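using only what follows, build the 3D model:
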Amino acid sequence: MCGIIGIVGASPVQDRLIESLKRLEYRGYDSAGVAGFTKDGVQRRRASGKLKNLEEVLAAQPLEAVVGIGHTRWATHGPPTEGNAHPHHAGRVTLVHNGIIENFAELKARLQAEGRTFDTDTDTEVVAQLLDRELASGKAPIDAFKATLDQVRGAFALVIMVEGEEGLLLGARRGPPLVVGYGQGEMFLGSDALAVGPFTNRVAYLEDGDYVALSRDKAQIFDEDGKPVERPVQVVPQSPALMEKGNYRHFMEKEIHDQPEGCQRTIAAYVDMVAGATTFEGVDLAGVERIQVVGCGTAYLAGLVGKYLIEPLADLPVDVDVASEFRYRQPALRENTLTIAISQSGETADTLAALRYCKDKGLQTAVVVNAQGSTMAREADVVWPIYCGPEIGVASTKAFTAQVSVLTALAVAAARARGRIDAAEEKRLVGVLVEAPRLIAESINLEEAVQGIAHEVSKARDVLYLGRGPMYPLALEGALKLKEISYIHAEGYAAGELKHGPIALVDEETPIVILAPYDSYFEKSASNMSEVMARGGQVVFITDPEGERHAPAGAKVVVTAPRCDPLIAPLVMSAPIQLLAYQVAVQKGADVDQPRNLAKSVTVE
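Sure thing, here's the model as predicted:
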């Protein structure tokens, strides 16, 4: 969601605010702004659209300040206009905000009744107005801030400047993350470690409910009850190269090509290649009677792939739920169930809420995350990190395959722990896993072939994706990717459901992408392919060499991925569907890395 940076500096902050906001573009945004203490008081510079528009404003009207705040806004209340762009201002207060103030309408009505006027359509402005009112009553800034926080409901991160307190920034975290960065004679507040990464690698993560008063040389942190607390300072390694596109046109393209390395690092963390064994710690897999997976979007689909791998191999029931629905349906949970929450950022609001719901029910919890300092990583009983590096493109690619890598290794580990396979079979399957990065690289080499398909698919209004077994969740993922970045309507279906409705959509104008490696499902998938072609459907058949030899004649295009063991087929077959979505989006001229209306990290419900 929205990106935040605050600097209590010893040197000019304008360029540094922009540098940080560029690092936060991956979160998604539709307007941006900065503010700082100047010799003429607090000054703001704002613009709708991309950061280049804000940079043009700053070129004409520089912000000469050594203390300042910056923001990229993803609109929730009010359109993405300059007037609604952050920072917002009321009286002595200027602030930036990530999240949603749930009781803003009630607070706004109360403040208007007291004679206060509002300049924006946002929920954020009520916080500025409320804090200014508390300051006007004579309270010290930190006391006024606490009084304000006690009156607002919702999920939010805030960074605030107060006129007359030029060496001070106030911050608060309730839900969305906020980190404190410790510099040399300077201090920072940011949405995540990447935000403060250009300036320091020493950070402290605020806990949920914390608020902080920041000066140039210290951070005073308080918990939700107002008690002073210490939060550990951690050293976070940051490689600037991870934030650059290199020779690639887009971060998404780079991240697709990063997948062999990311999966290799991730798999290596969960297998002992010398012993030929899996190495999962923190959970007694032999004693687990059920697994409950929760996730959103692509993370949910990674969990669904995991279900198709874990259940047959380990004979262990796996339930997979969309996290945004999970706790609202009041699921029937039983002891000896392991909850696995999957989230790239570790901050996804719905997934975090589902994790907490399961913890409250007494279940053991594990998280598959990319951000080891995230809220989920801190709150779960067990952390199973992925090691793909920062993912900047909004549409997840390398995080998805790294998540699937963890779940694939988990399937092998659970099967061994539960006596479903012996040591020799475990060793064989570990060998299969170790082959995955090389085969993913070969699959990525299909990019040129996929580019030709993309030209035709880019003309379509609708696209259907079909798959069976583990290819079914991959079909769902392919459709999601195409929707996300090319804005073409796409749907994924279990191929066996074709005759139960979707076949009515088949015509000569609708591409049908069928995912069918040569496995135990192949004959039935080939039959579905024939049904589609008999009705004029334009089939894009993604298979392997053996599948190509046995495929019915008549496919419009056949994409031949490398042959592999069924265990790792979801990993190897992921690249073609990612590349197809990417190439279609490029040909349509879409904003690949920052698709409209989407955010990288959804930290509010």
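
switch to C-alpha atoms for all contacts and neighbour counts from now on
OK.

what's near enough to touch Lys254?
Lys254 is in contact with Lys245, Gly246, Tyr248, counting by C-alpha atoms under 8 Å, 6 or more residues apart in numbering.

do that again at 7 Å, thanks
Counting by C-alpha atoms under 7 Å, 6 or more residues apart in numbering, Lys254 touches Lys245, Tyr248.

do the same with Ser215
Ser215 makes contact with Val8, Gly167, Leu168, Leu169, Met187, according to C-alpha under 7 Å, 6+ apart.

got it, and Cys296?
Neighbours of Cys296 in contact, by C-alpha under 7 Å, 6+ apart: Val322, Ala323, Thr351.

wait, the first one sits on Ala299?
Yep, that's Val322 we're talking about. No. Val322 is beyond contact range of Ala299, at 9.3 Å (criterion: C-alpha atoms under 7 Å).

more neighbours: which of the two?
Higher neighbour count among Val322 and Ala299: Ala299, with 28 against 19, using other C-alpha atoms under 10 Å.

second input sequence below; structure requested for side-by-side comparison:
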Amino acid sequence: MCGIVGAVSQKDIVPILIEGLKRLEYRGYDSCGVAVHQDGQLRRARSTSRVAELQDLAAQDGVAAGTGIAHTRWATHGAPAVHNAHPHFSHGPGVDAPQGPGRVALVHNGIIENHDELRAELKAHGYVFLSQTDTEVIAHLVDLLYQGDLLDAVQQAVARLKGAYAIAVFHRDEPHRVIGAREGSPLVLGVGRDEHAGAFFLASDAMALAGVTDQIVYLEEGDVVDLQLGRYWITARGEVTGRFQSVVREVRTVHAHSGAAELGPYRHYMQKEIFEQPVAIANTLDAVTGISPELFGDGAYRVFKDIDNVLILACGTSYYAGSTAKYWLESIAKIPTSVEIASEYRYRDSVPNPRTLVVTISQSGETADTLAALKHARSLGMLHTMTVCNVSTSAMVRECALSFITRAGAEIGVASTKAFTTQLVGLFLLTLALAQTRGHLTEEQEAEHLKALRHLPVAVQAVLALEPQVIAWSEEFARKENALFLGRGLHYPIALEGALKLKEISYIHAEAYPAGELKHGPLALVTAQMPVVTVAPNDALLEKLKSNMQEVRARGGELFVFADGDTRIESEPGLHVIRMPEHYGALSPILHVVPLQLLAYHTACARGTDVDKPRNLAKSVTVE
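Modelled structure (predicted):
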């Protein structure tokens, strides 16, 4: 979601700030802005349109300087409006008019939970608030605490904040200085070299700095970083003294895959990423030569031998990946598994078991709810942790003892596609590794599963060839306002994912149910105006599923069925069938989700929605 870019340089950094925001557009936003230290004053440009308009505004107003910060905002506190857009300025009471150029400029990702308390205190000091954001509170607080040293003021300010934040801030009286701080939201430091030697950068995502620097420092929880020309230093609060002291963080060479953000011949990034799935799956499997616990990190064998159950924590699409994996883990690895929505888990009483493998799933590795749930699980004494993640340098990977890195590449579209299918691949490999460790996987079974995994890219490519048939269906779906999705067994989570995709990008209300639940309530919704999408693999539940389909037909419902070729389900009036190329056993969910992605995508195109940037949503959800 929200994006931060900041810089200190001897050159004009506005083009770098704007380009950084463009690289972060895929995360989702509803306003944007840039502020600089120019001619001894703070200047800014803000917009509720796209970054391209902000670029034009900044050029028209002559905004150019060597010190500045920029931001894309996804609204939490306050509606999307220019006065709520970042950067926010602060003005000392009795010194500057509230609408004046200001003394402190600040951008912020995250949510400040005690903003009401701080707002009341700051109003008592004479500060005037021009926005409804929690961010403006931080700007005023820094201004209140400022006594000639911005680093000291920020250190004092963050000590009073409750919640999650990543901030970048500069002061009118200190040119060529930017302070950054993070707690619960990601922030990285970029070290300039070559033509940017002596310059330093801040960003919420290393991708924002692609093409500028590949020398990245991942700031840790509680870090405060001071950027000046030619030097920087990082401080963190000491556990014993509680005072800030200098710390050293590793400088890493990071290639941010900026080329992945190029659309190429595709109409939308989502379409591109759907069709990249065969390559993404092949890349994810590239280093897998056999099944071994060490696929998940050093010491995995010892951990796998020590556990007696699995707890999966995730949100949204990743939660559905975990729900699918539960079927695999219990049927193949024979290990009890529970799947929890991360945003709920930390707020309920649960029964901890130190012999639990806690598995988090996240595309970005920065999902705030999942990170918080992970920390909660650890606080309960569950220290065996693992993540399935698409970003090797993310907070999730750093927080977990074990990890499996999917190789989906950068996913730009808000609605996840290739990240989901590669997560399923990683979770299936985890299932096999646990089955092997627990003595439930023979060499013959391992060979069969590996063969099926190796064939997956070809199988997915065959499913993508069904696109013309799916397009024909989408034209009918585009005229609907509601839809039901049905699945059974391990395909029920796939039905859930199909419904989520349709509602995310086409804005059609869609729900998913286990097909056997129809007669327990949802059947009341079925009419000729309610399309019912059914996932129909040729598995042990097929005959039960056919009975459920007859329940729909008997009520005048119209069925749209993705069926394996040998299911003997034929098209007829009121029953539309698209035949899948082949039945794929335990890995069938990975194939069956692909036409559901295509259906959502082409329905959204037919309805004319903003496919890659659906309303109200963001790519990487870094607030609770």
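
TM-score them against each other, please.
Once superposed, chain against chain, the TM-score is 0.96 (TM-score structural alignment, normalised by the length of the first structure); 600 aligned residues with a C-alpha RMSD of 1.6 Å.

and of the contacts of Cys296 of the first structure, the nearest to Ala85 of the first structure?
Minimum distance to Ala85 of the first structure across the contacts of Cys296 of the first structure is 28.1 Å, recorded for Thr351 (C-alpha to C-alpha).

what residue of the second structure matches up with that closest one?
Using TM-score structural alignment, the equivalent of Thr351 of the first structure in the second structure is Thr370.

name the helix or strand for that match, please.
For Thr370 of the second structure, the host element (DSSP states H and E) is helix 368-379.

give me the mean deviation of the helix or strand hosting Ala32 of the first structure from the second structure.
Using DSSP H and E, Ala32 of the first structure sits in strand 31-38. Aligned to the second structure and superposed, strand 31-38 of the first structure gives a mean residue distance of 0.8 Å (mean C-alpha distance after the TM-score superposition for the first structure).

please enumerate residues in contact with that strand?
For strand 31-38 of the first structure, contacts defined as C-alpha under 7 Å, 6+ apart pick out 42-51, 54, 63-65, 67-73, 80, 85-87, 166.

okay, now the equivalent of Gly537 of the first structure over in the second structure: neighbour count?
Mapped onto the second structure by TM-score structural alignment, Gly537 of the first structure lines up with Gly557. With neighbours defined by other C-alpha under 10 Å, the count for Gly557 of the second structure comes to 22.

Gly557 of the second structure and Ala524 touch, don't they?
No. Here Gly557 of the second structure does not reach Ala524: they are 10.8 Å apart, not a contact under C-alpha under 7 Å.

contacting residues around Val229 of the first structure?
For Val229 of the first structure, the contacting residues are Ile221, Phe222, Asp223, by C-alpha under 7 Å, 6+ apart.

run the last query once more with 10 Å
Contact analysis of Val229 of the first structure by C-alpha atoms under 10 Å, 6 or more residues apart in numbering lists Asp210, Tyr211, Val212, Gln220, Ile221, Phe222, Asp223.

how about the alignment partner in the second structure of Asp591 of the first structure: what's its closest non-neighbour residue?
By TM-score structural alignment, Asp591 of the first structure lines up with Asp610 in the second structure. Leaving aside its chain neighbours, Asp610 of the second structure sits nearest to Ile505 (7.3 Å; criterion: C-alpha to C-alpha, 6 or more residues apart in numbering).

quick one: that neighbour and Asp612 touch, right?
Yes. Look at Ile505 of the second structure against Asp612 with C-alpha atoms under 10 Å: they come within range, at 7.9 Å.

these two: who's more crowded?
Between Ile505 of the second structure and Asp612, counted using other C-alpha under 10 Å, the more crowded position is Ile505 (26 against 21).

now check the first structure for the residue matching that one.
Structural alignment (TM-score structural alignment) places Ile505 of the second structure against Ile485 in the first structure.

same check on Ala447 of the second structure?
Using TM-score structural alignment as the criterion, Ala447 of the second structure maps onto Lys427 of the first structure.
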